[in-house]
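*Asks:* Below are the sequence and a predicted model; questions follow.
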Amino acid sequence: MNKFTLALSMTSALCAIPAFAATTKPLPPIPTLFTTLAAPADPDHFTFVVSGDNRSTGHGYPMPPALNQICLEIGSVRPAFTLWTGDAIEGYGDTPAEANAEYDTFFASAALTQSPMFMAPGNHEFSLDSALLPIYQKRMGALYGSFDYGDSHFIALNTTPVLPDGKISAGGEIDAEQRAWLEADLKANASAKNTFIFLHHYVYGPPDTGSTIDTGFKSTEDRDSLHKLFVQNHVRAVFCGHNHIYWHAAHDGVDYYISGGAGAPLDASPEQGGYLHYVVFHVDGDKVTSEILQPWHLLTTYPQGDAKGLTTETAFVENTNNTEVPARGIVFHIAPPAAGASVTVSAKVSYKKGKIVPAQIVSTHPSADGKSLEVVVAATLPADRTTEVTISSISNR
């Protein structure tokens, strides 16, 4: 059982990360309610999520429901931040008003992650239409840039740049100005323990049916030049989208991922990676591990209801992924404890012989309406099981 004294719980502080020590183009989070990065307790240990490609099936159609569900589940995982690999809106055929409405929908879902999100634009954000470019810049921010987190460096690239003639690229390339910036940024941040890059068009990936081309770039020559730069600068991993699948392979020591399963029409059978998903990455020094999670496989229900003014509340957290999930965002709302009272948490799996699940309180603070105490709990959820998590307010008298 984990015990958390209320008097101490109200003194938590949010620490800002040292700002962009060695970048000329700082990449801010997209403007949801969560734009401040909390400093990791240990700069070598943290969690982040990668996902992308949630655009609709075509112009005028609604945003896929998978987007909202994935963001809600990311909120349960509660990573330090999320990297999004583009195609957040449909774009093609959109008027400025329609594009803005799609961004509104995306932001509402992105806020459910309860953590900052960083974006690399895809081809759908611009859709060969120069009128959509300033909308992206106003709503989302920088087209490319970088930021530091802990001892790691993160770089976003724009693979749909503005060409010298002023037109929007069809995608799959890096313009000369951006390439020069990238080379300088990698050199300036050579001391980072890990360097991660995220972009929309995939650098490596499975060829389309009937094709032998294994890249989303316009030419394998451009791709090979970029890959050589990554190898020379010891890039740890590259996260891409565009192909609506999950895929992973290593080339010359660089791990390449495609995570394009946030709701857009899938591009392959499930056996070939064509399934809805998001990926949770854990940085442990120079070691990086991951779990592939699928939406609607991490669900939280409250059998007594939530925010009912109770002194004890239980949540059933169902994890039907075939992997354990470290969740740091299991949220409760209980009656404000009396002065000097303590809040405790316990967790268990009752299936068959059952077992105790370690759990701890991450934070507490008054709810927005002031009528309850919001308690956020962390627990590592066993695979294919429901974990019962219970919060109680206990008097110390």
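*Replies:* Perfect, I can see it now.
*Asks:* CA atoms for contacts and neighbours, from now on please.
*Replies:* OK.
*Asks:* and for the host helix or strand of residue 186, what are the contacting residues?
*Replies:* Element membership for residue 186, per DSSP states H and E: helix 176-188. Residues outside helix 176-188 that contact it (CA atoms under 8 Å, 6 or more residues apart in numbering): 22, 23, 24, 157, 229, 233.
*Asks:* Relative to residue 297, which of these is nearest.
*Replies:* residue 157 (31.2 Å; CA to CA).
*Asks:* Now do the helix holding residue 186: distance to the chain's middle.
*Replies:* Taking CA atoms, centre = their mean, to the nearest Å, one finds helix 176-188 lying 25 Å from the centre of the chain it belongs to.
*Asks:* Show me what counts as buried in that helix.
*Replies:* For helix 176-188, the neighbour count (16 or more other CA atoms under 10 Å) marks 178, 181, 182, 185, 186 as buried.
*Asks:* Helix or strand: which one has the residue most central in space within the chain?
*Replies:* With distances taken as CA atoms, centre = their mean, residue 82 lies nearest the centre of the chain, 2.3 Å away. Taking DSSP H and E as the criterion, residue 82 maps to strand 81-84.
*Asks:* ok, structure two:
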Amino acid sequence: MQTVQLDEKKNVTIFEDQLVTTEKRPWFGSMPSQLGEDFSFVVMGDRCGMATEGVFEKALDMAKDLKPDFVLAVGDLIEGYWKSAADTHQEWDDIDDKIAAMGLPFFPVIGNHDYSNQTMAEVWRERKGLDYYAFRVGDTLFLSLNTEHTPDEFSDAFIDIIKRITADVKREPERANEHMSAFVDELKGTLSPEELQGFGKIKLSFGEEQLAYFRRVLANNADAKWTFVNMHKPGWKSESEEYQELIQMLGNRSYTIFAGHLHAMEYARVGNAEFIQLGRTGGLAHGDGTNPSDENVVLWVTMRGGMPTYRVIHLDGVNDLTAYQPHQHNHGESV
């Protein structure tokens, strides 16, 4: 397995699959110098899936100001489901420019919106090269998986519905919940009962080549004190045998799995394993938006002494100072 030491003064190593020949890479930037055992990073949820404009950009601006050491993203950075490479490139150009302008190291994984058919998979490889990778910061190991090895392709009729509702949400974000209800109703009227049942299932695939790569990474880093696994779809909610094989590989080590896809914040712990489903960071709420788990969030992670702590930052509670304009106070208000 090829390793790339980013800098002799940095405590960071990238592990690359020896089968990959491309020079393209999906991450942005380079790690801070003198990165030690204690560090912090932000995890961003799904930007897309009927995105509200400006939310993900707000998260990027906040990260730029607060300066974590780096940023992870759980995928669905673009709306996707394009049939043409030109449309796919255009959407990637827009978000890639915004991510690069943040100026922080940014490590994404593939979501179903990013890699939804063969054309989009080819564009990813052309622009970003690797579709899975790993890196290590001191005694902490990071695995970045592709849950869309075999894209779950939809019919043209289904994609047309997605495109139309996405355009409606973009045009009228204040009516987003209404548009989501209309989307669900249209699906019920369009899909067969069998198709509806299949639509509600979490389907993911890694492929043997990817699993073999992570098997080698884990074997070569058995001394890591903590392992973070970043993937788009929450495998623990699936019936995937490949996901179960991954869990067996992780064994008794202490680890956290980040995922997205369902646009709702959830946390669970089983023994030495943590399962964190990221809430949305721009994508449309799958619920009615009244539950705190449905809100737009990012996750701040701090590593100290080889152990993580977490803080959920709700973006609706993060405001620019100019939102607080002077107003007249009555002395009685302080009584």
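*Replies:* Yep, it's here. Please read all numbers here as calculations on a predicted model, not as lab measurements.
*Asks:* Can you tell me which of the contacts of helix 176-188 of structure 1 are buried?
*Replies:* Buried among the contacts of helix 176-188 of structure 1 (16+ other CA under 10 Å): 22, 23, 157, 229.
*Asks:* Provide the aligned range in structure 2 for stretch 373-382 of structure 1.
*Replies:* Under TM-score structural alignment, the alignment places stretch 373-382 of structure 1 onto no residue of structure 2.
*Asks:* about what we covered before: mean distance between the helix holding residue 186 of structure 1 and structure 2 after superposition?
*Replies:* Following the fit onto structure 2, the mean deviation recorded for helix 176-188 of structure 1 is 1.0 Å by mean CA distance after the TM-score superposition for structure 1.
*Asks:* Now the element after that helix, going C-ward?
*Replies:* Following helix 176-188 of structure 1 in sequence, per DSSP H and E, is strand 194-198.
*Asks:* residues of stretch 266-278 of structure 1 that come out buried?
*Replies:* For stretch 266-278 of structure 1, burial by neighbour count (16+ other CA under 10 Å) applies to 266, 267, 268, 273, 274, 275, 276, 277, 278.
*Asks:* One more: stretch 24-32 of structure 1?
*Replies:* Under 16+ other CA under 10 Å, the buried positions of stretch 24-32 of structure 1 are 25, 26, 27, 28, 29, 30, 31, 32.
*Asks:* One more: stretch 186-206 of structure 1?
*Replies:* 186, 189, 192-206.
*Asks:* and what of stretch 123-134 of structure 1?
*Replies:* For stretch 123-134 of structure 1, using 16+ other CA under 10 Å, the buried residues are 123, 124, 125, 126, 127, 128, 129, 132, 133.
*Asks:* ok, now stretch 314-321 of structure 2?
*Replies:* So stretch 314-321 of structure 2, judged by 16+ other CA under 10 Å, has buried residues 314, 315.
*Asks:* re earlier: centre of the chain to the strand holding residue 82 of structure 1, how far?
*Replies:* 3 Å.
*Asks:* That strand corresponds to what range in structure 2?
*Replies:* Counting by TM-score structural alignment, strand 81-84 of structure 1 corresponds to residues 70-73.
*Asks:* Can you give the contact residues for that stretch?
*Replies:* 31, 40-46, 104-109, 230.
*Asks:* Separate out the buried members of these.
*Replies:* 31, 40-46, 104-109, 230.
*Asks:* which of the residues you listed sit farthest apart?
*Replies:* Among these, 31 and 46 lie farthest apart (CA to CA), at 23.2 Å.
*Asks:* Shouldn't residue 138 of structure 1 be within a helix?
*Replies:* Yes - according to DSSP: H, G, I helix; E, B strand; the rest coil, residue 138 of structure 1 belongs to a helix.
*Asks:* Counterpart of it over in structure 2?
*Replies:* Residue 138 of structure 1 maps onto residue 126 in structure 2, by TM-score structural alignment.
*Asks:* can you count the residues close to its match?
*Replies:* 15 (other CA atoms under 10 Å).
*Asks:* residues contacting it?
*Replies:* With the criterion set at CA under 8 Å, 6+ apart, residue 126 of structure 2 makes contact with residue 24.
*Asks:* How much space separates it from residue 2 of structure 2?
*Replies:* 21 Å (CA to CA, to the nearest Å).
*Asks:* what ranges do the helices span in structure 1?
*Replies:* Secondary structure of structure 1 by DSSP state H: the helices cover 6-9, 65-77, 96-110, 123-126, 133-139, 176-188, 220-232.
*Asks:* and the third one, which residues are buried?
*Replies:* I take that to be helix 96-110 of structure 1. Neighbour-count burial for helix 96-110 of structure 1 [16+ other CA under 10 Å]: 98, 99, 100, 102, 103, 105, 106, 107, 109, 110.
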